[in-house]
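Novice: Make a model of this:
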Amino acid sequence: MEDWRHGGFGLYLHWPFCASKCPYCDFNSHVAAEIDQKRWRRAYLGEIARVGVETQGRVLNTVFFGGGTPSLMEPDTIAAILETVRTAWPVANDLEVTLEANPGSVEAGRFRAYADAGVNRLSMGVQALNDDDLKRLGRLHSSAEARAAFDIARAAFPRVSFDLIYARQDQSVSGWEAELREALGMAVDHLSLYQLTIEDGTAFGARHAAGRLAGLPNDDTAADMYLMTQDILASSGMPAYEVSNHARAGAESRHNLIYWRYGDYAGIGPGAHGRLTLGGRRIATDTPRAPGAWLAQVEAAGHGELPREPLSPGDQAAEYLMMALRLSEGLDVDRYAALAGRALAAGAVARLEDLSMIRREGTRLCPTPAGRAVLNAVIRELMP
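Specialist: As a prediction, the model looks like this:
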C-alpha cells in the first residue's frame, strides 16, 4: 500500500484576496481593487483538470477553499469549481467541502448560495468577541456582526467552526476564560483556538520591533491561557485532537487531518503547497506566491507550478514526524520506520517517556498534554 493512503487525498484551493490585510497575518493574502473572477475561475478549472489527469482514479476525500478570504468568491465560481472537481475525481460519499469565511455582512449574505453550490462545512474567522480587540486585530466586522453571521451559518451548513485568537494585547487569563465560555455557548462541534504570534514581515512584527506593541502577555501568562483552554474544552466535550483544534467526537476537520496524517493533497492557487505520490514517488509541489504571477503562468504555460521537488525517504519521515505529533492520536512507529528505513531513536523515546512528554498506545507514540505544550522541543528530541 502506498504510504499516502494512511492519510487520504484532498484538494486545497487558495484564494489570495482579502478586503484588508490584518496586521498579525503572514498568510499569502493581498488586497486588490478589482478582481476578474471569470479569469480566475478559468485558471482554477484548468488546474483542477490538469492535476485530475495525473491522479486519475483516486477517491477525493476533501476540498478546502482557503485564503485570503474565499467568502469573497462569487458563488458561481465555487459551484463551477466543485462541478469540475466531481468530473476530475471520483469523490467520497461523505466528501467534506470547507470554505473559510469572514463574518462580514457581505460574506454572510452569500452563505446560502455557497451551501447550494456544494459547501457543507464553514470555517469562520471570528478572532475575538469584543469590538475593541477586533479593532486592534484589524478586523472589519463587529462582534454583533460575527454573532449574526454565525447564526446564519448554522442555518445554512451542517458543520460550522470558528477561530479565536488569544494572548492578545491587555488580555487577562480571566478575560480569556469568560470569552472562551461564551464561545462554547455558541459553538456547534468545532473550535480553532490560536495563540497570537508576532511574525516577521507583518504590521504587528514591525510595531513590536519598534517597541510599539504594548500589553502583550508574558510567556507564563500565555502558557496559563493555553493550559486553561485545554482543561475547559476537554471538560466541555471538545478536547484537543490537534494542538490548536478542538472538536466533538467525529467532528474533526477531515481535510486538516489529511495534512496531519501525512496523506496526499493537491495545492492549487498562488502560494499553495502540495504533496503528491506519482509513479511511486512522493513529490512536493509549490506555486508562485504573487497572484498575478501565478495567474499569468497558468495562462501562458498551462500550469501554475514551480519546479517539483522529489522527497527523500528521510524527508518524508521527518515531515510525518512533525505533522503526526501535532495530533493527540500521535505517530505510528511502524509507519515512521517504514518511511525512514530505521526506527526512532530508543534513547530519545525513553527520555521523553521518563519526562511524561509522550506515552505509548500500542504501536502509536502520543504526546501527553504536557508534551503538546512544548511540542517543538519534543519533535527536536525525536528528530534524527
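Novice: alpha carbons only for contacts and neighbour counts from here, please
Specialist: Will do.
Novice: Tell me which residue is most central in this structure.
Specialist: In the chain, the residue lying closest to the centroid (Cα atoms, centre = their mean) is Asn256, at 5.9 Å.
Novice: helices and strands around the host helix or strand of it, which ones?
Specialist: Using DSSP states H and E, Asn256 sits in helix 254-260. Secondary-structure packing of helix 254-260 (3 or more Cα pairs under 8 Å, 6 or more residues apart in numbering; DSSP states H and E): strand 9-15, strand 60-67, strand 264-268, helix 313-324.
Novice: Just after the strand ranked longest in the chain, pick out the following helix or strand.
Specialist: Once the chain is assigned using DSSP state E, the strand that runs over the most residues is strand 91-101. Sequence order places helix 105-108 as the next helix or strand after strand 91-101, per DSSP H and E.
Novice: Buried residues, that next one. List them.
Specialist: Using 16 or more other Cα atoms under 10 Å as the test for burial, helix 105-108 gives 107-108.
Novice: Show residues contacting that helix.
Specialist: 71-72, 101-102, 145, 149, 152-153 (Cα atoms under 8 Å, 6 or more residues apart in numbering).
Novice: Now show me the structure for the sequence below, then we'll compare the two:
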Amino acid sequence: MTDAPLGLYVHWPYCARICPYCDFNVYKARGDDEALFQSLVADLGYWAERLERRSLVSIHFGGGTPSLMTPAQIGELIGKAELMFGFAPLIEIGLEANPNDSDGFEGFRAAGINRLSLGVQSFQDDALVALGRDHDGAAAHRSHELARKNFDAVSLDLIYAREGQTLADWEAELTAILSEQPGHVSAYQLTIEPGTAFDRRVARGELIPPGDSLGAELYTLTQTLCADAGMTGYEISNHCREGQSSRHNRLYWEGADWIGIGPGAHGRMGNFRSGGRVASTTVLKPAAYIEQVTRTGCGSDIETLSALDEARERILMGLRISDGLDIDRITALTGHSIDLEEAGRLERQGLIGIDDRIVRLTPDGRLYADGIAQLLCP
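Specialist: Sure, this is the predicted structure:
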C-alpha cells in the first residue's frame, strides 16, 4: 500500500436551474436519479479493483448541484469509498451546495460531509437576479450561518466583475462579506464562456461585461481586501484563514492523483497499466454514462499522457499556488524542465520570482498566470 495521496471526485450533473454563465457539464434536474447513483457506485468499484490500494485523503462532490442528492445517497457512496479504499486520518469530504438546499445541511453532516462549498456568488439581490440565481440575499446569509453551525470548514463561492460593477461597488460588497469572518473564499471573475446564455447575450449587445483593465483592478482589489482581512491568497482565486485551505483542490494544483466518476468528471493517476500517468474522462451525458458503466464497468475513456504533456500540465496547474513550482520535481517526474531562458526574462520583468529552484508568480504576474505558464512550458 503506497502513501501517495489519492482523492475522489464525484460529479453530479443535475441542477434545479441552469445558470446563464455556466459552461460545466450540467443538465436540468429530473425526478429519477437512482440509475445514475448506482452507476457511480459501480464505476467506483471498477477503479478500486484496478488501482493499488491506498487511503483516500479527500472526497469532493461537485457538479452540477450535488446537494440535490439525498443525504442517504451521499452517505452510502462515502461508506462504499471507505470500504473499497480506506480513509486517511482527517480526510476532507466536501460538498458543493446551493443556498436553497440548506434544509439538508444536518443530513449531509450526518452522512459524513465535513466541508461545504456554498455557491452564494453574491449576497445582493440585484446581483443574484442578474446572475440568474434561484436564491436571494437573505437565503445566502441564512445558509452561510447554517453551514458554519454544521461543518468544520465552509467556503463561499463569489463572482465579481459583473456588468456595471465598479471598484467602489465591489469594495463595499466584499468588505461586508469579509466582515462575517468566512474561513475560506473562492472569488472568481465572471468569464463569458462560449455557448452559454451570457455569451449569446453579449453577441446581441444585451450584456457588456467589464473590460480587461477594470477586471485587473477588481482582481487586485480582491487580493488586497482578502489579505487585509487575514485571508491568505494561497491560490490565484482562493483565500483562506489558517488551516482552512482546500485539501482536495490541492491535489489538482500539486499534480497528485484523483479518481473522477460521474458524467463529465476527469481524473489523473500515475503508475496505471503502462506505468505512465493517465488522464481519465467520463462520457458527458448521464444516459450515455449509465450505459457505458453498465456495459463495461467504467464510465471513462483512459489515455496515457506523454511525458511532455504531463510536464506542461504540471506547470499550468502548479504555478497557480503560492507554494510555487518546483523545477527539479517536474524534471524528476517527467524528464522535462521549464524554459529557463524565458523564466529569466519573466523574472527581470517582475512577473515571477525564482528562489531555490522554486518559481512563484509575483502579484503582477498573477494577472497573467495562464500566459506565463504557456511561456514557461517546454
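Novice: returning to what we had before: and the angle from the longest strand of the first structure to strand 9-15?
Specialist: When axes from the mean of the first three to the mean of the last three Cα atoms, to 10 degrees is applied, the directions of strand 91-101 of the first structure and strand 9-15 differ by 30 degrees.
Novice: what span of the second structure lines up against strand 91-101 of the first structure?
Specialist: Under TM-score structural alignment, the match for strand 91-101 of the first structure in the second structure covers residues 87-97.
Novice: At which residues are the strands of the stretch 51-200 of the first structure located?
Specialist: 60-67, 91-101, 121-127, 159-166, 190-195 (DSSP state E, counting those that start in this stretch).
Novice: Same list as before, the ones you listed that is, but in CSV and with distance to Gly175 of the first structure included.
Specialist: Listed next are the strands of the stretch 51-200 of the first structure as CSV, based on distance: least, Cα to Cα, whole Å:
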stretch, distance to Gly175 of the first structure
strand 60-67, 29
strand 91-101, 26
strand 121-127, 14
strand 159-166, 10
strand 190-195, 14
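Novice: mind checking which of the ones you listed is nearest Asp133 of the first structure?
Specialist: Among these, strand 121-127 comes nearest to Asp133 of the first structure, with 8.8 Å by Cα to Cα.
Novice: helices and strands around that closest one, which ones?
Specialist: Contact here means 3+ Cα pairs under 8 Å, 6+ apart; on that basis strand 121-127 of the first structure packs against strand 91-101, helix 143-156, strand 159-166.
Novice: What span of the second structure is the longest one aligned with?
Specialist: Put plainly, it is helix 143-156 of the first structure. Under TM-score structural alignment, the match for helix 143-156 of the first structure is residues 137-150.
Novice: okay but Tyr12 of the first structure is in contact with Val63, surely?
Specialist: Yes: counting by Cα atoms under 8 Å, Tyr12 of the first structure touches Val63, with 6.0 Å between them.
Novice: right, and the helices and strands packed on helix 254-260 of the first structure - which one's nearest Gly292 of the first structure?
Specialist: Gly292 of the first structure lies closest, by Cα to Cα, to one member of those: strand 9-15, at 12.2 Å.
Novice: Redo the helices and strands packed on helix 254-260 of the first structure as JSON lines? Include distance to Cys25 of the first structure.
Specialist: Formatted as JSON lines, these follow (distance: least, Cα to Cα, whole Å):
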{"stretch": "strand 9-15", "distance to Cys25 of the first structure": "15"}
{"stretch": "strand 60-67", "distance to Cys25 of the first structure": "11"}
{"stretch": "strand 264-268", "distance to Cys25 of the first structure": "20"}
{"stretch": "helix 313-324", "distance to Cys25 of the first structure": "22"}
